[in-house]
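> Just a sequence and a predicted model for now, questions to come.
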Amino acid sequence: MDGSFSSALNDPRSLERAASALRCLPFRRAFYGLLSGEAISSEELHRRDDQAQLSFVRLTSDRAENHFIWLIRVGVLRREVDGQGLTERVRLTPMGRELLSRWSGEIPRAALLERIRHGLRRRWPRL
């Protein structure tokens, strides 16, 4: 799917909310690059020896899963499906790929005010 078609399907507010999540969450670009080629679960992420290259902070599997759920809600990730239904593993969505194409290098980290707003939006989505 080309970027223009994908952009037409995603409204600007959804894209901006998802971009903010990418800037505010602790995952590095290498994490999303990994997900563009394979699916991974929060437990697998927690056990990886190279977690420091994938995240700015060490994550427990529960904390990573909470971030995965939020990224699913904003449209960046999706659950992988196997023959028996949804799995605990996640993959990058077309929206996630489109957002990552905005940055050539590492995803810029959000300023403190944006992180506070993001945290409030995440906990109280109606604000």
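Yep, that arrived. Numbers count the residues shown, from 1 in each chain.
> rest of the way, CA atoms for contacts and neighbours
Noted.
> Now tell me what touches the lengthiest strand in the chain from outside.
If you go by DSSP state E, the chain has its longest strand at strand 85-92. Contacts with strand 85-92, where a contact means Cα atoms under 8 Å, 6 or more residues apart in numbering, come from 32, 35-36, 38-42, 68, 76-81.
> ok, second structure coming up, stack it against the first:
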Amino acid sequence: MAIATSRSSMRYPQRTLDRAERAVRCAPFRLSLYQTMIIRSVDLAEISGRSGVDHGYVRKPMTELLVEAELLWLIQVGLLRREVDGQGLTNSFRVTPLGRQLVDKWHNLGKVELSATFRDRLYNAVSRWLRLPF
């Protein structure tokens, strides 16, 4: 899948980039989900249940509640945004410029899967629990 790179990338503090990368590595989603979210918005129903596995977005089926909780954390970190239509928020999500930067970086490095270390998982869990930008 070809990923279009943005011409004028925003500059983010290193702490922001580190936290965002850690959050993505710890998330249960596969890189293909983020690549798809660059091209189009992805509905919650496409990610949850058996559909998420069939689309290659997750390794094992997840409930809508769990998927939404993970997506909301990635919104707080700044990687994703929720789509809005004429009547308000929808159940669809897209990547932000920060998310695009990271996906482009991993795509250019030839990454297919992302893995988290124990330290990544610990820092991410503490960050989520305290809601502090570690």
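Here it is on my side, so go on. The shown structure was predicted, so the numbers you read here are calculated from the model rather than taken from an experiment.
> so the next helix or strand after the longest strand of the first structure matches what in the second structure?
Next along the chain after strand 85-92 of the first structure, taking DSSP states H and E as the criterion, comes helix 94-100. Per the alignment by TM-score structural alignment, helix 94-100 of the first structure matches residues 97-103 in the second structure.
> And the helices in the first structure?
3-9, 12-24, 29-37, 42-47, 51-54, 61-74, 94-100, 112-123 (DSSP state H).
> Can you tell me which of these is packed in deepest?
Stretch with highest mean neighbour count among the helices of the first structure: helix 94-100 (a mean of 20; mean count of other Cα atoms under 10 Å).
> Quick one: map E114 of the first structure onto the second structure.
With TM-score structural alignment as the criterion, E114 of the first structure matches D120.
> cool, and L54 of the first structure?
Checking TM-score structural alignment: L54 of the first structure goes with Y57.
> hang on, isn't V67 of the second structure packed against L44?
Yes: the pair V67 of the second structure / L44 is scored as a contact, 7.5 Å apart, by Cα atoms under 8 Å.
> who's in contact with the match of E114 of the first structure?
D120 of the second structure touches 22, 25-26, counting by Cα under 8 Å, 6+ apart.
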